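Q: Below is the sequence, then the predicted model.
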Amino acid sequence: MADALVSASLAARFSVSYGYDVHFTPDALHLEDATLAATLRDDGGGRLLAVLDAGLLAAQPDLPDRLAAYGKRHFEDLEFVGDPIVLPAGERVKDGMGHGAPIRAAIAEHHLDRHAHVLAIGGGAVLDAAGFAAATAHRGVRLIRMPSTVLAQADAGIGVKNGVNACGQKNFIGTFAPPRGVINDASLLATVSDRDWRAGMSEAVKVAALKDVGFFTQLEADAPALAARDSAAMHRLIRRCAQLHLQHITGAGDPFETGSGRPLDFGHWAAHKLEQLSGFRLRHGEAVALGIAVDTTYARYTGLLRKSAWERVMSLLAALGSRTPVPELADPRVLDGLGEFAEHIGGPLTLTTLTALGQGIDLRDIDRAAMTASVHHVDRWTRAAR
């Protein structure tokens, strides 16, 4: 007689350990700089497909030759396969999954496997698109990032996410796939436009305001030098900003964002909507600066933040060149970003703002009238800069 069917369960519980290093070097492709070669060697060495940002390539057209020469010098640790894949610069490279197709095709053509590497050199959008392509080929070809903009070196290039835009939403399709290494090459910033130099500093303001009042004070002191493109001041900004982001990723207990609280998305609900409304004319960093201004003003309007702290945040944003009028701030659809952000993060809407410099708070009950007034205030604040 057959055994009677009874309810039963099998438990599967396991953890996966991740780790990667973020390096800082003056010139990663100098023939005597071993940072890239050592990163490959420590990760098993092997074959490497290069992906370049078209904007960076236009500014530094010798990059393919430098990559080839570096490969010859360090042939024992790495082998470049084929010609570098060139992706469009800026947010348009994240318009769906199509721009990743040449990367996946090259991975197949050159028979690269999960022990091979993709080396992505470019701004945050190119790193996102290349990282997504690598993460979805063979369910994960190894990725090394070499960020080439201020924002990417300070923030976007050092995290664990990859994504592209789809269905009218930013980063709608993506993966959590940590890189095998990140190399911040100071020489790549030499040709960054003034606009991208300024825009990239907003993420430093964000993390300083949230987590480190000493860093915030340093940014205030360095603001004139940063605005004048002083490389030493920028090196300080990038290194501390990267350190604080990594501390949050590794120490906050939620690197893959399973919860609803996202402190490092301070200012991002408005930023994502402003980018979308502008047709991505706005740089991500420019939009984040405005989003920080909105959420800091909301904290002031609702009595969470003292006027003096609010004034310091707004003054620092202005000193770093972020007080720029944008017509999208006057669009009533900006407030639709609240609902879209709730869907993006999952669970109840949770926004981070400030109770003091260096001290953030997560909010779930949002006063829509106060938020509307905050957006209008920032709109007037930017227009007054004219």
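A: Perfect, I can see it now.
Q: rest of the way, CA atoms for contacts and neighbours
A: Noted.
Q: Cys241 sits in which helix or strand?
A: Cys241 is part of helix 231-251, with elements assigned from DSSP states H and E.
Q: Give the other helices and strands that that helix contacts.
A: Of the remaining helices and strands, those touching helix 231-251 by 3 or more Cα pairs under 8 Å, 6 or more residues apart in numbering; DSSP states H and E are helix 150-154, helix 202-211, helix 213-227.
Q: now these as TSV including distance to Ala356 and mean neighbour count?
A: Converted to TSV, those look like this (distance: least, Cα to Cα, whole Å; neighbours: other Cα atoms under 10 Å):
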stretch	distance to Ala356	mean neighbour count
helix 150-154	23	28
helix 202-211	8	26
helix 213-227	9	18
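Q: Include distance to Glu340 when you put those into TSV, please.
A: Putting the helices and strands packed on helix 231-251 into TSV (distance: least, Cα to Cα, whole Å) gives the following:
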stretch	distance to Glu340
helix 150-154	24
helix 202-211	21
helix 213-227	30
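Q: These: which one's closest to His377?
A: For His377, the closest of the helices and strands packed on helix 231-251 is helix 202-211, at 19.0 Å, according to Cα to Cα.
Q: How far does the closest one sit from its chain's centre?
A: Computed by Cα atoms, centre = their mean, to the nearest Å, the chain-centroid distance of helix 202-211 equals 13 Å.
Q: And that helix, what does it pack against?
A: By 3+ Cα pairs under 8 Å, 6+ apart, helix 202-211 packs against helix 150-154, helix 213-227, helix 231-251, helix 284-301, helix 307-319, strand 351-356, strand 359-363.
Q: re earlier: and the helix holding Cys241, what's buried?
A: Going by neighbour count (16 or more other Cα atoms under 10 Å), the buried part of helix 231-251 is 233-235, 237-246, 248-249.
Q: so which pair among those is furthest apart in space?
A: Ala233 and Ile249, at 24.5 Å, using Cα to Cα across those.
Q: How far off centre is stretch 34-42?
A: Centre to centre, stretch against its chain (Cα atoms, centre = their mean), the figure for stretch 34-42 is 23 Å.
Q: try this one side by side with the last:
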Amino acid sequence: MNTLHQSFSVPFTYDVFFSDRLFESTNPTLLEFLKNRHTEGFRKKLLFVLDEGVTASHPDLLNQIKAYFSRVSIVELVPDLIVIPGGEGSKNDPALVDQLIDAVDRYGIDRHSYIIAVGGGSVLDLVGYVAAISHRGIRHIRIPTTVLSQNDSGIGVKNGVNYKGKKNFLGSFAPPIAVFNDADFLKTLDDRDWRAGISEAIKVALIKDKPFFEWLETQAEKLAARDLDTMQQLIHRCAELHLDHIASGDPFEMGSSRPLDFGHWSAHKLEQLTDFEIRHGEAVAIGIAVDSLYSQRLGWLSETDANRILNLERTLGFPLFHPALDGDGVLKGLDEFREHLGGQLTIMLLKAIGKGVEVHEMDQELIREVIGILKEDEIQPA
């Protein structure tokens, strides 16, 4: 038997920059990054794709971007700054993928150019997917504009779009070349989007960092009152934990485990059942409540700690029940979660605050019981 064996590894490195008013003429952060990657005698192109929700909240943004690069000779800003719809609907529209690929072709965006996405997590997912499949990979810069994308989705290595009604059915693992978190964008978020991203911080604290969870408890009222400095601390710590996990675990999810998706098996299905009317972070908050109570019913998590989790979410303003939880529709999320990851079903639950544990089966009757408790509490709050 004659066999050839191949094995190689490719290092991935990228930085997450924290800044404010990124496109102010006096802010050198983005320009310095581009200068450090400049090739003498060659002007790399920049193709911007922006979330229309962001441009509506920041009506001067397009002009600011054009002015920022008007005095820069090392890169070439293409004349068309593309504005697309934001929110989960953008990931459900195949025409947007075609539109962006057409722009890559029309403006000659090659593998040494940059596609820069400015927006919430859905727009970043979509643009990252286009960057990954065009020319087998174009350099991608993310500028997240929501709490959720700055502390979680925008700093990770995943891209994707929804297909056949399934979340992220088409996608890629393609790290960005850099991420720029601009705190100024957070000021114009509506209350739902401000709150929604906090659920991912609760999630990562519950499975990895008890002191961070305790900090969230002490800062909950400030976060609910939209204190920007406190939110920036939350984003930085959550992003740090997320990046540490990517570096130390299974970044391209080759196994059947996805620890950072605590609370997500039901959240993904809940988004679909509500036709994505519910925000991802809102669905995750409900998913955290479901899996925390489930862990308590198994005898792993104390009743006191389960109540701490639910009380934190309520203090932050999260509803912990949605009518779409009624019936068995959400239970189909277990099979879809297993199918998406491949292999056996793997769900993260809690042994204690700060300590996650993986299980490979869930008792559907116990899930129904937990949902009933959340429904009753919603009708008659404790």
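A: That came in fine, so what should we check first? Values in this document were obtained by computation on a predicted structure and should not be read as measured data.
Q: Any chance you could compute the TM-score here?
A: The TM-score (TM-score structural alignment, normalised by the length of the second structure) is 0.96; 378 aligned residues with a Cα RMSD of 1.3 Å.
Q: Show me where the second structure has its strands.
A: Here the second structure has its strands, by DSSP state E, at 15-19, 44-51, 75-77, 82-84, 114-119, 139-144, 158-163, 166-173, 178-182, 347-352, 355-359.
Q: Out of those, which gets nearest to Ile207 of the second structure?
A: Ile207 of the second structure lies closest, by Cα to Cα, to one member of the strands of the second structure: strand 355-359, at 4.5 Å.
Q: and that closest one, which residues are buried?
A: Those would be 355-358, for strand 355-359 of the second structure by 16+ other Cα under 10 Å.
Q: how about that strand, aligned to which bit of the first structure?
A: Counting by TM-score structural alignment, strand 355-359 of the second structure lines up with residues 359-363 of the first structure.
Q: what's that stretch in contact with?
A: 209-211, 261, 263, 350-355 (Cα atoms under 8 Å, 6 or more residues apart in numbering).
Q: for stretch 62-82 of the second structure, same thing?
A: By Cα under 8 Å, 6+ apart, stretch 62-82 of the second structure touches 23-25, 34-35, 38, 42-50, 55, 107.
Q: Excluding chain neighbours, what is closest to the spatially most central residue of the second structure?
A: The residue lying closest to the centre of the second structure (Cα atoms, centre = their mean) is Ser153, at 2.0 Å. Closest residue to Ser153 of the second structure apart from its sequence neighbours, by Cα to Cα, 6 or more residues apart in numbering: Gly121 at 6.0 Å.
Q: Mind telling me what that neighbour corresponds to in the first structure?
A: Gly121 of the second structure maps onto Gly124 in the first structure, with residues paired by TM-score structural alignment.
Q: what's near enough to touch that match?
A: Contact analysis of Gly124 of the first structure by Cα under 8 Å, 6+ apart lists 147, 149, 151-152, 156-157.
Q: For Met314 of the first structure, which non-adjacent residue is spatially closest?
A: In space, Met314 of the first structure is closest to Ala293, 6.4 Å off (Cα to Cα, 6+ apart).
Q: which ones are touching the one you found?
A: Applying Cα under 8 Å, 6+ apart, we find Ala293 of the first structure in contact with 267, 313-314, 317, 378.
Q: Quick one, which of the residues you listed are buried?
A: Among these, those buried by neighbour count (16+ other Cα under 10 Å) are 267, 313-314, 317, 378.
Q: my guess is Arg180 of the first structure contacts Gly19, does it?
A: Yes. Between Arg180 of the first structure and Gly19 there is a contact under Cα atoms under 8 Å: 7.5 Å.
Q: Compare these two (neighbour count), which wins?
A: Each of Arg180 of the first structure and Gly19 has its neighbours counted (other Cα atoms under 10 Å); Arg180 has more, 20 against 9.
Q: Tell me which residues touch the aligned partner of that one in the second structure, please.
A: Aligned against the second structure by TM-score structural alignment, Arg180 of the first structure finds its counterpart in Ile177. Counting by Cα under 8 Å, 6+ apart, Ile177 of the second structure makes contact with 13-15, 139-141.
Q: any idea how far Leu241 of the second structure is from Ile177 of the second structure?
A: Going from Ile177 of the second structure to Leu241 of the second structure by Cα to Cα, to the nearest Å gives 19 Å.
Q: Export the strands of the second structure as JSON lines, with columns for distance to Asp326 of the second structure.
A: Output for the strands of the second structure, formatted as JSON lines (distance: least, Cα to Cα, whole Å):
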{"stretch": "strand 15-19", "distance to Asp326 of the second structure": "40"}
{"stretch": "strand 44-51", "distance to Asp326 of the second structure": "34"}
{"stretch": "strand 75-77", "distance to Asp326 of the second structure": "50"}
{"stretch": "strand 82-84", "distance to Asp326 of the second structure": "34"}
{"stretch": "strand 114-119", "distance to Asp326 of the second structure": "33"}
{"stretch": "strand 139-144", "distance to Asp326 of the second structure": "34"}
{"stretch": "strand 158-163", "distance to Asp326 of the second structure": "24"}
{"stretch": "strand 166-173", "distance to Asp326 of the second structure": "20"}
{"stretch": "strand 178-182", "distance to Asp326 of the second structure": "38"}
{"stretch": "strand 347-352", "distance to Asp326 of the second structure": "21"}
{"stretch": "strand 355-359", "distance to Asp326 of the second structure": "24"}
